[in-house]
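**Student:** Coordinates for the following, if possible.
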Amino acid sequence: MSDTRKFETIKVEVDDAVGRLTLNRPERLNAIGATMLRELAEAARWFDTRHDLRVVILSGAGRAFSAGADLKDSPLGQSAPASHKSWLARREGGQLGLRAADALENMHAVTIAQVHGYAVGGGVVLMAVCDLRVVADDASFFIPEIELGIPLAWGGIPRLVREIGPALTKELVMTCRRFTPDEAKSIGFVNRVVPPARLKDEVEKLAQQLTAMPSVPVAITKEHVNSVARAMSAGTTSFADGDVLLGSFGEEESRAAAAAYRGKTFGRKSPD
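**Tutor:** Reported below is the predicted structural model:
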């Protein structure tokens, strides 16, 4: 039985035990703005009310998974800081990414990232919140936040440390260099790398394999692994990363870096 809900920037549907969450701003390479962050958190809560749901596939419409944070929908994309807003309002905006990432990661269903094209910055964080990751072999990954003059937020640092370790997290975040699907698989960040033509079918096959398994031990295994991962990273926290991000917005160096970065392109067309 199919079930859907209308959103502005994403598409969601549930077909029996499998749900699909599609980032749906293809004209912007699925850049993630404030509206999308709010809708992602709401979609996660909506999926959790579907008690027969077992798997949710997260993908992007068009030619990219996600170009990351939408610079036009953040203080770095504006000509001046949003000083007309109260500190509490600005703080709420700064925390949206972390709250969306936490909501997606804490969903009851097993989540699979289906990744093609670009996965940039916040797009990489969205991959990290998913339980499993299947990517096309022509995908491209990088984390440009430091080049933009800001730290990686949305809980990205602790999640990457958990998935790939401290040294590689430092390298990929501090150098902003691109890395390939094969490298991502070699460091344990992705589960499978497949030709683009096979990506959707491979993810659907994996989803069916999961839904064919007994539901209780699968759910317990997800919670058990996540609990162990949290215990291994005890003492780390990302609760204030939105505050740190907001602090960076007002820095002249950060604003100059953001302006320079916006002149760059993602292939044929810049999302900024």
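
**Student:** Please make it C-alpha for all contacts and neighbour counts, starting now.
**Tutor:** Noted.

**Student:** any idea where the strands of the protein begin and end?
**Tutor:** Here the chain has its strands, by DSSP state E, at 2-5, 10-15, 18-23, 55-60, 110-115, 118-120, 132-136, 140-142, 192-194.

**Student:** now the ones you listed in JSON lines, with distance to Ala167?
**Tutor:** As requested, these are exported to JSON lines (distance: least, C-alpha to C-alpha, whole Å):
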{"stretch": "strand 2-5", "distance to Ala167": "41"}
{"stretch": "strand 10-15", "distance to Ala167": "34"}
{"stretch": "strand 18-23", "distance to Ala167": "31"}
{"stretch": "strand 55-60", "distance to Ala167": "28"}
{"stretch": "strand 110-115", "distance to Ala167": "24"}
{"stretch": "strand 118-120", "distance to Ala167": "20"}
{"stretch": "strand 132-136", "distance to Ala167": "21"}
{"stretch": "strand 140-142", "distance to Ala167": "16"}
{"stretch": "strand 192-194", "distance to Ala167": "23"}
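
**Student:** how about these, which one is nearest Arg159?
**Tutor:** Of all the strands of the chain, strand 132-136 sits nearest to Arg159, with 13.6 Å by C-alpha to C-alpha.

**Student:** The structure of the following sequence is requested for comparison with the preceding one:
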Amino acid sequence: MTLIEVARSDNGVTELVLNRPEKLNAFNADMLDEFSRAVERIADDDTTRCVILRGRGRSFSVGYDVQRPADSSASYADAHDTFQDWRRLRRNLERWLAIWDLDKPVIASVHGHCVGGASMLCVCADITLVADDATIAWPSVPLGGGLLSPVSLWLIGMKRARELSYVVGSTLSGTEAAELGWANRAVAAADLAAETAALAGRIARTPASLLRLKKLALNRVMENQGFRTAFLYGAEWDAIAHTVPEHEVMRDKIREVGLKDAIRWFAEGGELSE
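**Tutor:** Model prediction:
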């Protein structure tokens, strides 16, 4: 099965579709690699002037596949080489930055759940439209640190980013995400696809050369303010977080009882002590 679908239209709009619906579009190693190849193909396609990024099925994406790690050659818990862990994490962040660097505007169209690493992908999109009943979520178990919230604070502000970071399993509704500036606007779930298509169509009427310059101009200002550096710092903080004893305890619990039961165990007061 193709895990990433690319569908081109006659009006200059191309859809990039996350297609692992049975797993709520959780990113495994194969899906990540397909994603990168698809973005490269779109970058070389002169007929595309605007991209819609969306997920098939019930959710946009629940982020990285925790039960089968994004790097299938080594789990977080088994990756005792912190430098290799950092390289893997940074590589995944660079996949999302490929959307930031793509010389065509990208609209993230978010429904259902958008969790963890998937939220970082949306931060890299030019525009985000979200269903008002969508859930933007931080991971429900404490497995990392310093990856999501330092990026989110660019959009939602320092105080709220801190609160969402410190409380495991924090969430924003689609409506809240739009009110805080994480998304451009929230619309009724039934209208999301049509609203996204209409906006993409309007954007695609602008000549590709001008869109390229407009995006570069905006990116340059953000990067001068430190966005790219802050985004990539996440790999360092997360690699460090993966070395703490409590992280190993949580990974062991997931292996022992499965992700859903591990989430329930922690929510009911499970202690991460050795």
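
**Student:** re the thing from before, of the strands of the first structure, which is nearest Ile220 of the first structure?
**Tutor:** strand 110-115 (10.8 Å).

**Student:** Between the strands of the first structure, which one is closest to Gly247 of the first structure.
**Tutor:** strand 118-120 (22.0 Å).

**Student:** Determine how far that closest one lies from the middle of the whole chain.
**Tutor:** Mean-position distance between strand 118-120 of the first structure and its chain equals 9 Å (C-alpha atoms, centre = their mean, to the nearest Å).

**Student:** What is the mean deviation of that strand from its aligned residues in the second structure?
**Tutor:** When the second structure is overlaid, strand 118-120 of the first structure sits 0.5 Å from its aligned residues on average, using mean C-alpha distance after the TM-score superposition for the first structure.

**Student:** Please work out which residues outside that strand touch it.
**Tutor:** Applying C-alpha atoms under 8 Å, 6 or more residues apart in numbering, the contact partners of strand 118-120 of the first structure are 63-68, 139-144, 266.

**Student:** of these, buried ones?
**Tutor:** In the contacts of strand 118-120 of the first structure, burial by neighbour count holds for 64-68, 139-144, counting by 16 or more other C-alpha atoms under 10 Å.

**Student:** how deep is the alignment partner in the second structure of Gly19 of the first structure tucked in, by neighbour count?
**Tutor:** In the second structure, the residue matched to Gly19 of the first structure (TM-score structural alignment) is Thr14. If you count neighbours by other C-alpha atoms under 10 Å, Thr14 of the second structure ends up with 23.

**Student:** hang on, isn't Thr14 of the second structure packed against Ala38?
**Tutor:** No. Using C-alpha atoms under 8 Å as the test, Thr14 of the second structure is too far from Ala38 to be in contact (11.1 Å).

**Student:** Between those two, which contacts overlap?
**Tutor:** Counting by C-alpha under 8 Å, 6+ apart, the residues touching both Thr14 of the second structure and Ala38 are Val6.

**Student:** the helices in the first structure, which residues?
**Tutor:** 34-48, 87-105, 122-129, 156-164, 166-175, 181-186, 199-211, 215-232, 241-249, 252-261 (DSSP state H).

**Student:** Tell me which of these is the most buried.
**Tutor:** helix 122-129 (a mean of 24; mean count of other C-alpha atoms under 10 Å).

**Student:** what stretch of the second structure does that one fall on?
**Tutor:** Mapping helix 122-129 of the first structure onto the second structure (TM-score structural alignment) gives residues 117-124.

**Student:** any idea how far stretch 170-183 of the first structure is from the chain center?
**Tutor:** The answer for stretch 170-183 of the first structure is 16 Å, by C-alpha atoms, centre = their mean.

**Student:** The closest residue to Val125 of the first structure other than its chain neighbours and Thr211 of the first structure: what is the separation?
**Tutor:** Distances taken as C-alpha to C-alpha, 6 or more residues apart in numbering place Gly156 nearest to Val125 of the first structure, at 5.4 Å, with adjacent residues excluded. The gap separating Gly156 of the first structure from Thr211 of the first structure is 29 Å, by C-alpha to C-alpha, to the nearest Å.
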